[in-house]
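Novice: Structure, please.
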Amino acid sequence: MATEDLSRADPVPVILAWLRAHPAVTAALSGPDRVGAYSEEPYPRLRVSDVPGGVDNYLTRLVGTRIQIEALGSMDGGPGKEELRRILYVGLAALGELPAADPAPAGPVIVSVRPAQAGGYVPEADRRPRYLAQATVWSHPSY
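Specialist: This next block holds a predicted model:
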């Protein structure tokens, strides 16, 4: 396997699909279609992205990707800091279940999820309420 094959270990699409289908996440967000890579209606929602950091091991083909999960509220301030924190931790708990799930039919194999940065309240630049945390997701390309 060539080194460039590590690019096939990107866990973000698998994480998005997992969180979108997770019943506890859907319940916490009060409905479907509220998990994605962008800040867009409807709110509240979870935004998932990869951020700088992590580890690429070319010898073992194991990749540790730093993932940021954000619970976003609406411009009117809803649903409030306490509820956004709860939504964030429901999402993190669901993410923690991913390594025990059956591997996705396509994409990387997720082998571990570890906390990287505790949750905290950091409003968006437009003053939209936001709680965020980071985790390191360890994966390897499917062969």
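Novice: For the rest of this, base every contact and every neighbour count on C-alpha atoms.
Specialist: Noted.
Novice: Which elements pack onto the host helix or strand of Arg85?
Specialist: Assessed by DSSP states H and E, Arg85 sits inside helix 81-97. Other helices and strands packing on helix 81-97, by 3 or more CA pairs under 8 Å, 6 or more residues apart in numbering; DSSP states H and E, are helix 12-21, helix 23-28, strand 62-72, strand 109-121, strand 130-140.
Novice: I'd like the structure of this one too, to check against the first:
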Amino acid sequence: MISDCNKYVLSQDYPPMIIDIDTYMSTMDSQDYDKNEIAIDQAFSDLPSVYKAELINKFYSCYTDESSSTVLRANIEFCAPILWSVLPKEDRHQIGHRLDQDIVSGNWQKTEKGIEFLISINGLKYVSSSSRRAIFDPPIQNLEQNLDE
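Specialist: Now for the predicted structure:
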């Protein structure tokens, strides 16, 4: 029995440390947050996919929340592209769908922040075509109306 324990359990490496998402978010909302890209990449890469999905959703929610500080938003803008690069497509589509829902809800400020978030992570390709039209048609029409003739 002890030999089996040594062979199958003790011979294995310790699992990587998993970050506590709530603690991590509160650290991100302070000036003490360390923007070490390698450490952030390692922390996000080691996360199970469920935690990655929860973290990207928390990033989106905090970024689009009107009461979020500029420090938190700046740190999310730094971290989100790193997390985005290790996310599966299903989670990327989920965030795009959240922006679709925000556009339909009509909350202009939340929609603007959601668009900024997806632009910062290069994720606008994951929103629906009707949402893309809602985003890009008004500026295009404005440009067309103001053309010099």
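Novice: TM-score of the superposed pair?
Specialist: Scored against TM-score structural alignment, normalised by the length of structure 1, the superposed chains reach a TM-score of 0.27; 60 aligned residues with a CA RMSD of 4.7 Å.
Novice: and the helices and strands packed on helix 81-97 of structure 1 as TSV, adding distance to Ala93 of structure 1 and mean neighbour count?
Specialist: Formatted as TSV, the helices and strands packed on helix 81-97 of structure 1 follow (distance: least, CA to CA, whole Å; neighbours: other CA atoms under 10 Å):
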stretch	distance to Ala93 of structure 1	mean neighbour count
helix 12-21	10	18
helix 23-28	9	18
strand 62-72	11	25
strand 109-121	10	17
strand 130-140	11	23
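Novice: I'd like the ones you listed as TSV, with distance to Gly36 of structure 1 appended.
Specialist: Below are these laid out as TSV (distance: least, CA to CA, whole Å):
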stretch	distance to Gly36 of structure 1
helix 12-21	6
helix 23-28	12
strand 62-72	10
strand 109-121	19
strand 130-140	14
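Novice: Which positions within the helix holding Arg85 of structure 1 qualify as buried?
Specialist: Across helix 81-97 of structure 1, burial judged by 16 or more other CA atoms under 10 Å covers 81, 83-85, 87-92, 94-96.
Novice: Please name whichever of the helices and strands packed on helix 81-97 of structure 1 is nearest to Leu46 of structure 1.
Specialist: Proximity to Leu46 of structure 1 (CA to CA) singles out strand 62-72 among these, at 4.7 Å.
Novice: Distance of Tyr89 of structure 1 relative to Leu72 of structure 1?
Specialist: Relative to Leu72 of structure 1, Tyr89 of structure 1 is positioned 13 Å away (criterion: CA to CA, to the nearest Å).
Novice: what's the answer for Thr65 of structure 1, then?
Specialist: The gap separating Thr65 of structure 1 from Leu72 of structure 1 is 22 Å, by CA to CA.
Novice: what do you get for His140 of structure 1?
Specialist: His140 of structure 1 sits 30 Å away from Leu72 of structure 1, going by CA to CA.
Novice: what's the answer for Ala24 of structure 1, then?
Specialist: Separation of Ala24 of structure 1 from Leu72 of structure 1 (CA to CA): 17 Å.
Novice: how many neighbours does Glu77 of structure 2 have?
Specialist: Glu77 of structure 2 has 19 neighbours, counted by other CA atoms under 10 Å.
Novice: Same check on Gly54 of structure 1?
Specialist: Using other CA under 10 Å, Gly54 of structure 1 has 16 other residues around it.
Novice: surely it meets Arg66?
Specialist: Yes: between Gly54 of structure 1 and Arg66 there is a contact under CA atoms under 8 Å: 5.2 Å.
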